[in-house]
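Undergrad: Here is the input, now give the coordinates:
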Amino acid sequence: MNTSITAPIFPITALSKQSKEVKDAADKGPVRITENGRGAYVFMSEQALNDLIERERADAAYEAYLLDAVQRGATDIEEGRYSTSREEMFQRACERRARYA
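TA: Coordinates of the predicted model:
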């Protein structure tokens, strides 16, 4: 998640002066806290952190699945296991189905 674009930004003084607003925003996701006009901290609720971790974990698992699928596809092409026409594809599918029937 790119917090620099999507996260609300509060000055560090908001932690004491606007704590409800900061906490409400932190319940939804990361909040950037600035100090002397520069980014200094990122604040979020524990649930928002857990949700973020779970989304990142799911994204990483999906990326690994896609990488594996692409690698298997490349191996199939290298080893000649592909079809160049629809008819050939259906013929191979029928042959494969017959083997497992």
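Undergrad: only C-alpha atoms for contact and neighbour calcs from this point on.
TA: Fine.
Undergrad: Give the buried residues for the longest helix along the chain.
TA: The longest helix of the chain (DSSP state H) is helix 46-78. Of the residues in helix 46-78, 48-49 count as buried by neighbour count, 16 or more other CA atoms under 10 Å.
Undergrad: Going along the chain from that helix, find the next helix or strand for me.
TA: Downstream of helix 46-78, the first helix or strand assigned by DSSP states H and E is helix 86-100.
Undergrad: The structure of the following sequence is requested for comparison with the preceding one:
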Amino acid sequence: MTAIYSSAALKTRQREIKDIARKDVVHITENGNAAFVFMSEELFEEQLNKAAEEAALTERMRACIKASDDCFEQGECIEGTDAFFSVLDERLAANG
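TA: You can find the predicted model right below:
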């Protein structure tokens, strides 16, 4: 469950908030509105790495889709699973 605390709780429940922040993101509100997030340095680093990996994967997928669109526009397409696996085997053999 998402941990949500008021900014006033930072004074009275520090230990509890810190304990949760070591494992999960803690949301801090001001006047009932979302204002801040609080987490450990380790968790922050993990979140950054995860976001970077997802961004890299998204970019690779975008590049693959663009390359396949370009090939299709140039008439470079394979019809049927037998033809596909034949070309795949050739490419795998060529690349070792």
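Undergrad: Please name every helix or strand in contact with the longest helix of the first structure.
TA: Judged by 3 or more CA pairs under 8 Å, 6 or more residues apart in numbering; DSSP states H and E, helix 46-78 of the first structure is in contact with helix 19-28.
Undergrad: In the second structure, which residues correspond to the longest helix of the first structure?
TA: Residues 41-73 of the second structure are where helix 46-78 of the first structure lands when matched by TM-score structural alignment.
Undergrad: With the first structure overlaid, how far apart is the matching stretch on average?
TA: Once fitted to the first structure, stretch 41-73 of the second structure is off its aligned match by 0.7 Å on average (mean CA distance after the TM-score superposition for the first structure).
Undergrad: For that stretch, what is the distance to the chain centroid?
TA: Using CA atoms, centre = their mean, to the nearest Å, we find the averaged C-alpha position of stretch 41-73 of the second structure to lie 8 Å away from the chain's own average C-alpha position.
Undergrad: in the first structure, which residue is closest to the centre?
TA: Averaging the C-alpha coordinates of the first structure gives a centre point, and the residue nearest to it by CA atoms, centre = their mean is D59 (3.3 Å).
Undergrad: Look up how far E79 of the first structure lies from that residue.
TA: Distance, D59 of the first structure to E79 of the first structure, using CA to CA, to the nearest Å: 30 Å.
Undergrad: what does E35 of the first structure give?
TA: According to CA to CA, E35 of the first structure and E79 of the first structure sit 59 Å apart.
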